[in-house]
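**Q** only geometry, no sequence info:
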């Protein structure tokens, strides 16, 4: 395991899976500028490493993340944005590969927005989540106001945003916003199990599928097929695609080369 951002972020490679752990438990893993920069740098390396297929973001200690470091913001006006990746080095541009949030205890304000910037959320039962920014005279500007209405019933998403009240992982799982529920203390193991199922698939196909799912919201119907083909065409022409077909007919596991 390595660390970055003065040990604010722990980076661990587990085969094709990269685990990033927010490591400021004494301040509920609040995001300051050095941590945001460390996350952005880790995602840059993740995207560039052909040996990695899936990423997991977790939090050290009792919870996932409480959002922006309000002490740093109140004292110096520091905003923990990092380049074009935005708040926490992730919410405006995450990664081109699948990301899973492993959430324990709480994910509130910007912490919830980090989880929402991931493709899938695995959370422990009883975990508290929400965007309470309005209670502090702030706005949930890290993507929640865009992403919540896409994954939740409109009335419930609006209520969460306007009241600032928290909800539970159990409720969000019922509504389809959380992929898997675990018992308390089991979110990372659940995320690793899900990551293993994803990482078993073709890496080129995973990246293309992820980017289509992410980018298609800005495409109209006429654009969709052409833009999808831009991503699918190279995959269909790849050695991996032929290997997948051969492995199926030969009834054996595929041996991916990433090309």
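**A** Ah, there it is. Not measured: the values here are computed from a predicted model.

**Q** Could you use CA atoms for every contact and neighbour count after this?
**A** Noted.

**Q** Residue 22 touches residue 62, doesn't it?
**A** No. Residue 22 is beyond contact range of residue 62, at 11.6 Å (criterion: C-alpha atoms under 8 Å).

**Q** between these two, who's got more neighbours?
**A** The neighbour comparison of residue 22 against residue 62 (other C-alpha atoms under 10 Å) goes to residue 22, with 27 against 15.

**Q** mind listing what that one touches?
**A** 8, 9, 10, 29, 35, 57, 58, 59, 60, 64, 65 (C-alpha atoms under 8 Å, 6 or more residues apart in numbering).

**Q** Second structure follows, compare the two:
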């Protein structure tokens, strides 16, 4: 192969590293870098950020599902890219285009294989988790002289008991999904190879409900964790009051009276 041919191939744009598909009101995002076990690159982080913007901007989409191709979720940051000085961080959204600013709408992680380091931090950024019984989680950063700075140290102790979170962080140990399910970090366990299928079933169950109410309910649950008791009822009004006057609220009541399924518009 000539040098000219090599240069021409280098100039060609790389293919997408995230597969984005729609399934009714559900947006499915599949990380697809099989040669690196879906390790996070800057390109894939940008594609995830773009997909989340799409999810939040579309009235006809209610729920997102993020998963990994080839029977693995994500092995964390692409260390080869890191060695070249590349950081898969998107301004305003953080690592993977997700962890600092998750979408307004519900997001489900469908986990097969390994969700390690940044991959586990992506899972912790999601609102619900479906995992294969063979899946494994872990924050092994301390074994590499690093820290889990993409939300792992911030979120894990809010999801599971403090001492268990401390042990997992300080040892960097692998954690089976079956054990994670015992402390309710995992919502639903699935047979190996069927995590996405089960996640889509959960997504469909959620997407059958009013999209504006879903997004508002998520925001109150997420934001109210540090609200003072004296102010929490007042602060929730910003999110819940607009729902009462929405077209979907009227449609929900009318559908109940007419004994039919509601037709949501997201307005």
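**A** That came through, no problem. Quick caveat, the model's predicted, so the values are computed rather than measured.

**Q** mapped onto structure 2, which of the contacts of residue 22 of structure 1 are still contacts?
**A** Counting by both residues aligned by TM-score structural alignment, their matches' C-alpha atoms under 8 Å, the members of the contacts of residue 22 of structure 1 that carry over to structure 2 are 8, 9, 10, 29, 35, 57, 58, 59, 60, 64, 65.

**Q** quick one on the thing from earlier: nearest to residue 99 of structure 1, of the contacts of residue 22 of structure 1?
**A** Here the nearest of those to residue 99 of structure 1, counting by C-alpha to C-alpha, is residue 57; it sits at 7.4 Å.

**Q** which position in structure 2 aligns with residue 196 of structure 1?
**A** Using TM-score structural alignment, the equivalent of residue 196 of structure 1 in structure 2 is residue 204.

**Q** ugh, typo on my part, it should be residue 32 of structure 1
**A** The alignment partner of residue 32 of structure 1 in structure 2, by TM-score structural alignment, is residue 41.

**Q** I'd say that match and residue 77 touch.
**A** Yes. When contacts are counted by C-alpha under 8 Å, residue 41 of structure 2 is listed as touching residue 77 (6.8 Å).

**Q** Can you check which residues contact both of the two?
**A** When contacts are counted by C-alpha under 8 Å, 6+ apart, the set common to residue 41 of structure 2 and residue 77 consists of residue 88.

**Q** hey, where'd the strands end up in the stretch 1-150 of structure 2?
**A** For the stretch 1-150 of structure 2, the strands defined by DSSP state E, counting those that start in this stretch occupy 18-23, 26-31, 63-68, 89-90, 94-95, 107-111, 114-116, 128-132, 136-138.

**Q** What residues in structure 2 pair up with stretch 237-249 of structure 1?
**A** Per TM-score structural alignment, the counterpart of stretch 237-249 of structure 1 in structure 2 is residues 245-257.

**Q** contacting residues around residue 147 of structure 1?
**A** residue 116.

**Q** Spit out the contact partners of residue 207 of structure 2.
**A** 25, 26, 62, 63.

**Q** and which of the kept ones among the contacts of residue 22 of structure 1 is nearest residue 104 of structure 1?
**A** Closest to residue 104 of structure 1, out of all of those and judged by C-alpha to C-alpha, is residue 64, at 5.6 Å.

**Q** From what I see, the closest one and residue 103 are in contact.
**A** Yes. Contact between residue 64 of structure 1 and residue 103 holds when scored by C-alpha under 8 Å: they sit 5.3 Å apart.

**Q** what residues are shared contacts of those two?
**A** Common neighbours of residue 64 of structure 1 and residue 103 (C-alpha under 8 Å, 6+ apart) are residue 58.

**Q** corresponding residue for residue 10 of structure 1 in structure 2?
**A** Under the alignment (TM-score structural alignment), residue 10 of structure 1 maps onto residue 19.

**Q** quick one: its match from residue 240 of structure 2, how far?
**A** 34 Å (C-alpha to C-alpha, to the nearest Å).

**Q** Equivalent analysis for residue 169 of structure 2, please.
**A** 37 Å.

**Q** out of those two, which sits in the busier spot?
**A** residue 169 (21 against 17).

**Q** Show me what the more buried one lines up with in structure 1.
**A** Using TM-score structural alignment, residue 169 of structure 2 pairs with residue 161 in structure 1.

**Q** Repeat that for residue 102 of structure 2.
**A** Under TM-score structural alignment, residue 102 of structure 2 pairs with residue 94 in structure 1.

**Q** quick one, what contacts that match?
**A** Applying C-alpha under 8 Å, 6+ apart, we find residue 94 of structure 1 in contact with 43, 85, 117, 118.

**Q** Can you give me the neighbour number for the third one?
**A** Neighbours of residue 117 of structure 1 under the rule other C-alpha under 10 Å: 23.

**Q** Does it touch residue 91 like I think?
**A** Yes. Taking C-alpha under 8 Å as the definition, residue 117 of structure 1 is a contact partner of residue 91 at 5.4 Å.

**Q** Common neighbours of these two, please.
**A** Taking C-alpha under 8 Å, 6+ apart as the contact rule, residue 117 of structure 1 and residue 91 both touch residue 143.

**Q** Structure 1: which residue goes with residue 153 of structure 2?
**A** Counting by TM-score structural alignment, the partner of residue 153 of structure 2 is residue 145.

**Q** Now its match: closest residue in space, sequence neighbours ignored.
**A** residue 161 (7.2 Å; C-alpha to C-alpha, 6 or more residues apart in numbering).

**Q** Can you tell me how far the one you found is from residue 180 of structure 1?
**A** 23 Å.
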